[in-house]
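Chemist: no sequence on this one, just coordinates:
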């Protein structure tokens, strides 16, 4: 039988103790939520958690936890976990938000490389100067043979006002954007172009919001964020397993 180290969960228990005890003195959940929305004016959503008196705050694609007073909780990278079954409740919520993002994907001006028979669609954050991004693109035919389609968004890791940013902006302003991206990923020259598109900026900010630090980054239909390159056969296995688990 799997055992759980008291040393590992003791800090969590100590942190939650005052929160749980104070919950009996708090107003009802709706009042707590209204109070927290007023206290954190820039919060996007507030919802209760399975822990009495502990609330989830959503700021864009970032999550924090506070008690009903808004004074104590987890801010930053502290994830909430169900220690009885190992489920990371914070990651489950992140996956929910990523699925919502995918539901509105048509509004994100992606560059799509889709097979005739698409079984899985991935959102892929890419950079033209990333070696593994180029490797993924070179194997596009293999992904397509396995029914995997790719929808690219731009994430030039070097940031604004750099050569990579300018190249990606030029690609999104090209007449044949897919062809321009393929040329760039092969190390070819893409003529500089300007247009009214703000897609690269939007994509980059989105990547920062969900905590990207590198490319490629793959977002699956189930909301899982996979950092780095994954070979075609291995990726197909991951996606098929995700489909079965749903």
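Modeler: Happy to help now that I have it. Computed from a prediction, not measured in an experiment: that's the story for all the values here. Residues are numbered from 1 along each chain as shown.
Chemist: can we go C-alpha only for contacts and neighbour counts from here?
Modeler: Will do.
Chemist: for the residue most central in space within the chain, which non-adjacent residue is closest in space?
Modeler: Residue closest to the mean C-alpha point of the chain, counted by C-alpha atoms, centre = their mean, is residue 210 at 4.4 Å. Among residues not flanking residue 210 along the chain, residue 61 sits closest, at 5.3 Å (C-alpha to C-alpha, 6 or more residues apart in numbering).
Chemist: next: residue 43.
Modeler: Spatial nearest neighbour of residue 43, chain neighbours left out: residue 59 (5.2 Å); criterion: C-alpha to C-alpha, 6+ apart.
Chemist: putting a second one here so we can go through both:
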């Protein structure tokens, strides 16, 4: 689903899609589904701002709407507390992402754990053909030393059927996934994989939560960090977000 596609036509379409209903939930759903029939609405609720409703979409993303569905906002809602601006939208979206990530079984990931019990974990959407993914992988031992468990999920940037997709399938179908990941990230070609695997499913999940490049790092609290971060900096962030 493309939010930009939804909002690009909102100015012309919303006036015609107004549904006069006493229930804001019904009015907002009717307006949005008229704009896009497959809009993945999960829940609608009052926001902390009076008169504004928050529309939770599948994948953790959020829109805001007037009670009658005539007006939409795509962006961040902040609350000023004690002189600080708290990003309420990011907090809510992170909770949704954290729930989706927690639903992925560890058996469907490639996990690199510290020798001692982990103090925190990160989930990394990765592509074996990605240079910065390879750089991040070279720092996994340091992340482990700092107490951070690294959990890989698949995100072939060029899509299903690409070279990166086939490489990830080879990793997930290997008897020793960790060894296969190490080899793939050092640019070694792996034997073709042939097994039931979650690569396509994880790619779709990444798209749904807003991943548009790799590596994309999800902290323990669901916050999504796009791009490579050096191990010391990443470990510090991960430990604070556990």
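Modeler: Arrived safely, thanks for sending. Note that the coordinates shown come from a computational prediction; the quantities given were computed from them, not determined experimentally.
Chemist: before we move on, back to that, the residue nearest to residue 43 of the first structure matches what in the second structure?
Modeler: In the second structure, residue 59 of the first structure lines up with residue 57, judged by TM-score structural alignment.
Chemist: what about that match, how many neighbours?
Modeler: The criterion is other C-alpha atoms under 10 Å. On that basis, residue 57 of the second structure has 19 neighbouring residues.
Chemist: ditto for residue 131 of the second structure
Modeler: Neighbours around residue 131 of the second structure, by other C-alpha under 10 Å: 16.
Chemist: shouldn't the match of residue 59 of the first structure be in contact with residue 32?
Modeler: No: counting by C-alpha atoms under 8 Å, residue 57 of the second structure does not reach residue 32; the two are 11.3 Å apart.
Chemist: what number of residues lie near the residue nearest to residue 210 of the first structure?
Modeler: Look at residue 61 of the first structure: counted by other C-alpha under 10 Å, it has 18 neighbours.
Chemist: got a list of what it touches?
Modeler: The neighbours of residue 61 of the first structure, taking C-alpha atoms under 8 Å, 6 or more residues apart in numbering as the test, are 94, 97, 209-210.
Chemist: which of those count as buried?
Modeler: Buried by 16 or more other C-alpha atoms under 10 Å: 94, 97, out of the contacts of residue 61 of the first structure.
Chemist: of all the contacts of residue 61 of the first structure, which comes closest to residue 118 of the first structure?
Modeler: Comparing these against residue 118 of the first structure with C-alpha to C-alpha places residue 97 closest, at 23.3 Å.
Chemist: pretty sure that closest one is in a strand, no?
Modeler: No: read with DSSP: H, G, I helix; E, B strand; the rest coil, residue 97 of the first structure is helix and lies in no strand.
Chemist: how near is residue 119 of the second structure to residue 235 of the second structure?
Modeler: Separation of residue 119 of the second structure from residue 235 of the second structure (C-alpha to C-alpha, to the nearest Å) stands at 10 Å.
Chemist: neighbour count: those two, which is higher?
Modeler: Shown here are residue 119 of the second structure and residue 235; by other C-alpha under 10 Å, residue 235 has more neighbours (24 against 15).
Chemist: which strand or helix spans the more buried one?
Modeler: helix 231-240 (DSSP states H and E).
Chemist: name the helices or strands packed onto that helix?
Modeler: strand 120-126, helix 140-145, strand 148-154 (3 or more C-alpha pairs under 8 Å, 6 or more residues apart in numbering; DSSP states H and E).
Chemist: same list, these, but as a markdown table with mean neighbour count please.
Modeler: Listed next are these as a markdown table, based on neighbours: other C-alpha atoms under 10 Å:
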| stretch | mean neighbour count |
| --- | --- |
| strand 120-126 | 25 |
| helix 140-145 | 20 |
| strand 148-154 | 25 |
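Chemist: TSV for the ones you listed, including distance to residue 204 of the second structure?
Modeler: TSV is the format used below for those (distance: least, C-alpha to C-alpha, whole Å):
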stretch	distance to residue 204 of the second structure
strand 120-126	11
helix 140-145	25
strand 148-154	10
